[in-house]
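Student: Got a sequence here, can you build the structure:
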Amino acid sequence: MGTDTERPNLLYIHSDQHNPAVIGCYGDPLVQTPNLDSLAAKGVLFTNVYCPSPVCVPSRMSMLAGRYPSEIEVWTNNHILDSGVPTFAHAMGAADYHPVLIGRMHGLGPDQLHGYAERLVGDHGGNYPGSGEAPKNMRASLQQSGSGQSSYQVHDEDVTASTVNYLDRLGVQKRAGLSAEPFCLSVGFMLPHSPYVARREDYELYRDVMTLPKHHEPYSDALHPYFKWWREWGNLIDVPEAEILSARTAYWALVTRMDIMIGEILKALRKNDLAENTLIIYSSDHGDQMGEHGLWMKRTFYEGSVKVPAILSWPRALPEGVQCDRVLSSLDLNATMLEALGAPPLPNARGRNVLDLVRQPDTEWEDLAFSEYCTYEDCLHRMIRRDEWKLNYYHGQEPQLFNLAEDPDELSDRAQDASCREIREQLTAEVLEGWDPEAVADKMEQKRADLEIIRAWAEHTKPKDQFRWERRPEMDYLD
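Tutor: Alright, predicted model coming up:
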């Protein structure tokens, strides 16, 4: 790894529910994201990165551990990652870094560090299982969208201020010649996660120019059974244009506000002369469907939900202004950070280091990613993306099959196409290899009984939350 002065710094910025389609450098002509665009211009932009699960806790815990949800038994927003599972923060600490987390992690249970040596701002929610499942009325987020303030933005403003302060203190130490130790910093944002409420100055940027979804899919009996049920469950059968436009306007505004906060962090990095040997990674836990296919938020394998942005910038160590279209998993970012910092790889992890791929595009690479979504409502779903094909497996129902090279908007389901029988059979065999939906269902039922005891214990004993960010009712309002 060389001397301490040669060891790189890490700045890992992880947002919540950011669809990569709503970033300027990914092709959105409307959104204002100059800081992410600049970061991409100075680094590598990945266009086909898939999250391990299109829902918060499973995706984040998988990203920490470098393993898929079934391998760590974290399938829902109520599941707890075993503290005995090593994370990339543990590996960075093993490499003699001091891993620091500022902001969101969204892990449940008494372990609110999972390998981080220090945490400066916590999550807005409690440490123990509560109401972590999908809301039955997602429509409320659309009906209550608009101009105002979300406490999630207030949280992120605290995260930004704490991060800038942390970098300023490092700068003071550096200028005083007191420390040459590299830093290892993770920053967790909640934006642009719903509620779809943004401050007026940001909301007004898009109020008169916002567009409707490209492909609104009317509710009908022709829908795949899962999506027919999902839209009934979430009260998304018939959403008026006014609600759609209001929610989308706020979402674009929240992305812009998050970009501004990222800009403040990057400015502090440069101001304190810390950018020169720093690997910067920006990504998210999953996307948001923003009304496409008549759907909102996440919890599906459509591209808007399961795909995440990924931008890497590292002066002189990575090329600049490069776009990589190979298929990746978010777990590959885990492995890449460890390789870059000279940290030991995580045992049993699934991630692959992408550094050689971006430095030498002809490097051998398998275009492959998986994602899982499992709930107590008999949703046992798994996705495989291989090359240009994506198969979405729904246990007990017909799959979906898309050729994303020919059909990037996923409008033509080829699962019943006789000419696609061979690829359907091949991908079905692959998606089920080592993944038994019946075994998953049995294990989830066991965990449900266990979690009920923990939930009731927490309700009655009221244990103190660790690293809790105080969310107050007055932080949330509509103008």
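
Student: going forward, measure contacts and count neighbours with C-alpha atoms only.
Tutor: Noted.

Student: quick one: Leu312 is in a strand?
Tutor: Yes - with DSSP: H, G, I helix; E, B strand; the rest coil as the criterion, Leu312 is part of a strand.

Student: Now do the contacts for it.
Tutor: Applying CA atoms under 8 Å, 6 or more residues apart in numbering to Leu312 gives the contacts Leu39, Ala40, Gly43, Val44, Leu45, Leu279, Ile280, Ile281, Tyr282.

Student: Can you tell me the closest non-neighbouring residue to it?
Tutor: Ile281 (4.7 Å; CA to CA, 6 or more residues apart in numbering).

Student: and the helix or strand hosting that neighbour, what does it pack onto?
Tutor: Element membership of Ile281, judged by DSSP states H and E, is strand 278-284. On a contact count with 3 or more CA pairs under 8 Å, 6 or more residues apart in numbering; DSSP states H and E, strand 278-284 meets strand 9-15, strand 307-313.

Student: Please give the structure of this sequence too, so both can be compared:
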Amino acid sequence: MALTRKQFLASPSLAAAQPRKTSRPRNVLFLLSDQHRPSSVGCLGDPVAQTPNIDSLANTGTRFSQAYCSNPVCTPSRASILTGLYTHHHRTWSNATPWPFEIRTMAHHFSRSGYISGLIGKMHFVDAQTHGFDYRLDFNDWFQYLGPKTQLYADELGRRNSGSGLPIVDDLWSDFGDPWIGHRRVDNRQGLVHVGRASLIAERDHFESFVSRESIRFMKRFAGKHPFFLIASYLKPHDPFMPPETWARRFQADDMKLPATYGKVDLAKVPAEIRQRIENHGPSPELKDQAAARQRIAMYYANLAHLDECIGRVLTALRELGLEDDTIVVYSSDHGEMLGEHGLWQKFVFYEPSAGVPLIFRVPGLTHAGAVCSQPVSQVSLMATFLDLCGIPIPAGLDGPPLTPLLRDPRHVRPAAVYAQFALRTRNARAMIRDGDWKYCHYAGDTPELYNLRSDPQEMTNLAGDPAHRGRMDELRARLLAWHDPGRTTA
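Tutor: Predicted structure coming up:
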């Protein structure tokens, strides 16, 4: 018997073949970099940054202009991202601290909800645990891929470091020491961050190329079979500042300018440790030479440009696989980079270039193209946000609320302070509170800092000693210490 068109369209066989329409995207692609300062993005007007793919993501999604990491150093920050907890709750105190096994990460929750969870690249676990991920490739897999060419990376790194080094599990060397000592042939400067130069490693063999290639392989393998939660986690623009030669040639030291705040800090009004870092150019004394400093800046931007190219490859594959309309895409970094601001390098401080991070969401059907949310937010909210967007129950006890209301309406006002911590359980312990236009930084036994970011966005005028702002400082200090006192020896 012939079917009418209406009966044909309603038939079960055809219904099964129709494209699935859901109110929530199924997949999550989290693109995570290392040490990307929040202002070094082309679409924000940085004249040096070449980031067309990150720019495109920002132009098609929602960008948070005042996002912060929870701790301006790799391992504690990444632990907060994956657990939704601040440092004193997840207890991953430093880059040398293994993550507590019993604390559940967002990967556990995605896997239990039917997702295939993947981590490709750096996460700085400092141990061999999987922390809930079903599929994991890291530095050690890259070394297997490189084979004898690992020697080139050992030469460029010039130091033992579990975050960007050889290998990712420090314990492998605990008995007999670093096996590369005496075998590094180029930069044998143990413990120093390099000024930078063109890499001897072919572009296809760089860690970023490996991460993108394997992330694309992951998406091809599981697309249409399982909803996936994938973190593609890159090392760049973090050191070693040795980009592929093609990218290194784009950025010349003579074209770089030192930041406007370089050499302008009133050293009498900053904490002693920061003063010592500025005076000694720590932890990179070679950057005392301004020519070397400009070379470092050039190679940072070259690293960033190569990172952007590799991110673009993943985004292109996502589109070609037909997954773009069914995938939440997020870009962020674990912390920033001072890059000479205030005369400082790397991270470790609460100034905006270090504690601030880029944060971009593209959520099909929810975010608005080119939208900007100026509400201060913390990456400690990422776990709750990812789970909420995918309809997965948010566990009790998380420190960060979901950002979903801000994604729906970037003008939404959420009166909540943002916090950050560093070096807990050491004599240099410190913490920060950001509330509205004000930032207060508390140091155990050292000079505090108070800045009005509206009138002083470069944080050059410490108002902590100004009697006119004593009330504001006392209020913020009381709130911060009530939340958590960084001088406490126990969590």
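
Student: With both chains overlaid, what TM-score comes out?
Tutor: Once the chains are overlaid, their TM-score stands at 0.83 when taken by TM-score structural alignment, normalised by the length of the first structure; 426 aligned residues with a CA RMSD of 2.5 Å.

Student: one step back: and the residue nearest to Leu312 of the first structure, what pairs with it in the second structure?
Tutor: Using TM-score structural alignment, the partner of Ile281 of the first structure in the second structure is Val330.

Student: give me every residue that touches its match.
Tutor: Val28, Leu29, Phe30, Leu31, Leu359, Ile360, Phe361, Arg362.

Student: Which pair of those spans the longest distance?
Tutor: For the contacts of Val330 of the second structure, the farthest-apart pair by CA to CA is Val28 and Leu359; their separation is 14.9 Å.

Student: Report the mean distance between the strand holding Ile281 of the first structure and its aligned residues in the second structure.
Tutor: For strand 278-284 of the first structure, the mean deviation from the second structure after alignment is 0.4 Å (mean CA distance after the TM-score superposition for the first structure).

Student: which residues does the equivalent of Tyr68 of the first structure over in the second structure contact?
Tutor: Under the alignment (TM-score structural alignment), Tyr68 of the first structure pairs with Tyr86 of the second structure. Taking CA under 8 Å, 6+ apart, we find Tyr86 of the second structure in contact with Ser70, Ser80, Val380, Asp399, Ala420.

Student: what about the aligned residue in the first structure for the third one, how many neighbours?
Tutor: Taking TM-score structural alignment for the superposition, Val380 of the second structure sits opposite Leu331 in the first structure. Burial of Leu331 of the first structure, expressed as a neighbour count using other CA atoms under 10 Å, amounts to 26.

Student: Now intersect the contacts of Tyr86 of the second structure with the strands, please.
Tutor: Ala420 (DSSP state E).

Student: And the contacts of Tyr86 of the second structure, which two are furthest apart?
Tutor: Asp399 and Ala420, at 12.0 Å, using CA to CA across those.

Student: If you count surrounding residues, which of the two has more?
Tutor: Taking other CA under 10 Å, Asp399 of the second structure and Ala420 do not tie; Ala420 has more neighbours (24 against 17).

Student: Tell me the residue in the first structure aligned with that one.
Tutor: Match for Ala420 of the second structure (TM-score structural alignment): Ser371.

Student: Ignoring the adjacent residues along the chain, who's closest to that match?
Tutor: Using CA to CA, 6+ apart, the nearest residue to Ser371 of the first structure is Pro52, at 4.4 Å.

Student: List the residues that contact the equivalent of the one you found over in the second structure.
Tutor: For Pro52 of the first structure, the aligned position in the second structure is Ser70, judged by TM-score structural alignment. Neighbour list for Ser70 of the second structure: Pro76, Ser77, Ser80, Tyr86, Thr87, Ala355, Ser378, Gln379, Val380, Tyr419, Ala420, Gln421 [criterion: CA under 8 Å, 6+ apart].

Student: With that, I have no additional questions.
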